[in-house]
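[1] Predicted model and sequence below, questions to follow.
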Amino acid sequence: MKIKRALVSVSDKTGVVEFARKLHAAGVEIVSTGGTMRAIKEAGIPVMYVSDVTGFPEIMDGRVKTLNPYIHGGILAVRDNPEHVASMKEHKITPIDLVVVNLYPFKETIAKPDVTLAEAIENIDIGGPAMIRAAAKNFKFVTVVTNPKRYDEVAEAIIKDGCTSGMLRMQLAQEAFAHTAEYDDCIQNYLKQQISK
């Protein structure tokens, strides 16, 4: 499956501009959100704002921006299922072939000595894990990257072959589920500590 469209939305922006530059050079269209989009745009790399894909603005202080059928339909569609393909066509959903997401810094936030419960809660990522899990579930067709250390390897594969191998996609999916599992475990541990105070 040739990678034509990527959704890039990261809290940790390490290496993301250079990665976006390589994706653009390989002919990949980039869709992005908020701060990530600004960083990519300021580097002179063409990028599409997620609201232009969804037809809906980011709302509720950014709590709702990617939770939308134009995003999740694009990620979850089974590309060799005629009914899924027909649904995409009917609803004008463009496939998303690469999902590059890492999560709000919950662990770092709760490590601050004076953090409030409200601040901690606002650093619980919702859209990020949803996109990561959707892409990881559909690894047969979609590449998911949660670790910036994987950017070079993924970019090289796309530049060389236009796509990633099935084994690499499965490895990245396993890493993605480990990433969200660790994230959720951190949140539930924090809440458990608040209850027992």
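    Cool, got the structure. Quick caveat: nothing in here was measured; it's all calculated off a predicted structure.
[2] going forward, measure contacts and count neighbours with C-alpha atoms only.
    OK.
[3] how close does the closest residue to residue 142 other than its chain neighbours get to residue 74?
    Leaving aside its chain neighbours, residue 142 sits nearest to residue 97 (4.8 Å; criterion: C-alpha to C-alpha, 6 or more residues apart in numbering). For residue 97, the distance to residue 74 (C-alpha to C-alpha, to the nearest Å) stands at 8 Å.
[4] before we move on, back to that, my guess is the residue nearest to residue 142 contacts residue 75. True?
    Yes. Residue 97 sits in contact with residue 75 when judged by C-alpha atoms under 8 Å, with a separation of 6.9 Å.
[5] Please identify every residue contacting each of those two.
    Contact criterion C-alpha atoms under 8 Å, 6 or more residues apart in numbering; residues shared by residue 97 and residue 75: residue 142.
[6] ok, and here's another one to check against it:
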Amino acid sequence: MTDQTTRLPIRRALISVSDKTGILDFARELEALGVEILSTGGTFKLLQDNGVAAVEVADYTGFAEMMDGRVKTLHPKIHGGILGRRGIDDDIMNEHGIKPIDLVAVNLYPFEATINKPGCDLPTAIENIDIGGPTMVRSAAKNHKDVAIVVNASDYANVLENLKAGGLTYAQRFDL
């Protein structure tokens, strides 16, 4: 049975957001807590431009974004890091240079808002179908025992408060 009250620290976070509301302050606080930050594209640029230390996902995976940004996070080093069960998959993760990712902060492309814009054509709509974001959300949800998923900026303050108290409990990760 999983201990509901033990706080697990966050050592590595992946941040990849379409809606950047509050993300800079959230990332700064994570950095101040000693969390290593992985990030993609526009989010990485925002963090870098504002002095937040982050590792671009492409540098971590050794595989550049491709297909005009369609493929960024769909890589075993990302999903292995999210899905890897601590204490069970450690050997295979080490064998492949996969580091555990303890927190995923992601929100999805604004598909509905995009398709509701006057003049939105099919190619534009198609490019706003998010693949990597939902995949990371599902991976983190599947491994909520070890990984926190934050999809809403309104959760940033609560997550930070709990991290400052030593980490997130199982119940808190489950609720996210």
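    Everything's here; your move. Given the structure is predicted, the values throughout are model-derived calculations rather than measurements.
[7] Just give me the neighbour total for the closest residue in space to residue 72 of the second structure that isn't next to it in sequence.
    The spatial neighbour of residue 72 of the second structure that comes closest, neighbours along the chain excluded (C-alpha to C-alpha, 6+ apart), is residue 65 at 4.7 Å. Close neighbours of residue 65 of the second structure, defined as other C-alpha atoms under 10 Å, add up to 18.
[8] quick one: the strands in the first structure?
    With DSSP state E applied, the first structure shows strands at 5-10, 29-32, 48-49, 98-102, 143-145, listed in chain order.
[9] now the ones you listed as CSV including mean neighbour count and distance to residue 66 of the first structure?
    Rendered in CSV, the data for the strands of the first structure read as follows (neighbours: other C-alpha atoms under 10 Å; distance: least, C-alpha to C-alpha, whole Å):
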stretch, mean neighbour count, distance to residue 66 of the first structure
strand 5-10, 24, 10
strand 29-32, 22, 10
strand 48-49, 16, 11
strand 98-102, 24, 12
strand 143-145, 28, 16
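[10] Out of the ones you listed, the one nearest residue 69 of the first structure is which?
    Nearest of these to residue 69 of the first structure, taken as C-alpha to C-alpha: strand 5-10 at 13.9 Å.
[11] corresponding residues in the second structure for the closest one?
    Counting by TM-score structural alignment, strand 5-10 of the first structure falls onto residues 12-17 of the second structure.
[12] what about that stretch, how far off from the first structure?
    Compared with the first structure after fitting, stretch 12-17 of the second structure has a mean deviation of 0.2 Å; criterion: mean C-alpha distance after the TM-score superposition for the first structure.
[13] Can you name the residues that contact the residue nearest the centre of the second structure?
    Among the residues of the second structure, the smallest C-alpha distance to the mean C-alpha position (C-alpha atoms, centre = their mean) belongs to residue 104, namely 2.6 Å. By C-alpha under 8 Å, 6+ apart, the residues touching residue 104 of the second structure are 13-15, 136-137, 140, 147-150.
[14] so what corresponds to it in the first structure?
    Residue-level alignment of residue 104 of the second structure against the first structure, with TM-score structural alignment as criterion, gives residue 99.
[15] quick one: its match and residue 17 of the first structure, what's the gap?
    Summarising the geometry, the distance separating residue 99 of the first structure from residue 17 of the first structure, computed by C-alpha to C-alpha, is 15 Å.
[16] what are the ranges of the helices in the second structure?
    Counting by DSSP state H, residue ranges of the helices within the second structure are 23-32, 41-49, 57-61, 76-83, 90-95, 111-115, 122-127, 132-142, 156-164, 170-175.
[17] In the fifth one, which residues are buried?
    Along helix 90-95 of the second structure, the positions that meet the burial threshold by neighbour count (16 or more other C-alpha atoms under 10 Å) are residue 93.
[18] Just give me the mean distance for that helix relative to the first structure.
    When the first structure is overlaid, helix 90-95 of the second structure sits 0.7 Å from its aligned residues on average, using mean C-alpha distance after the TM-score superposition for the first structure.
[19] Check which helices and strands that helix sits against.
    Contacting helix 90-95 of the second structure under the criterion 3 or more C-alpha pairs under 8 Å, 6 or more residues apart in numbering; DSSP states H and E is no other helix or strand.
[20] quick one: the match of residue 104 of the second structure from residue 114 of the first structure, how far?
    Plainly put, residue 99 of the first structure is 34 Å away from residue 114 of the first structure if you go by C-alpha to C-alpha.
[21] Equivalent analysis for residue 131 of the first structure, please.
    Using C-alpha to C-alpha, we find residue 131 of the first structure at a distance of 31 Å from residue 114 of the first structure.
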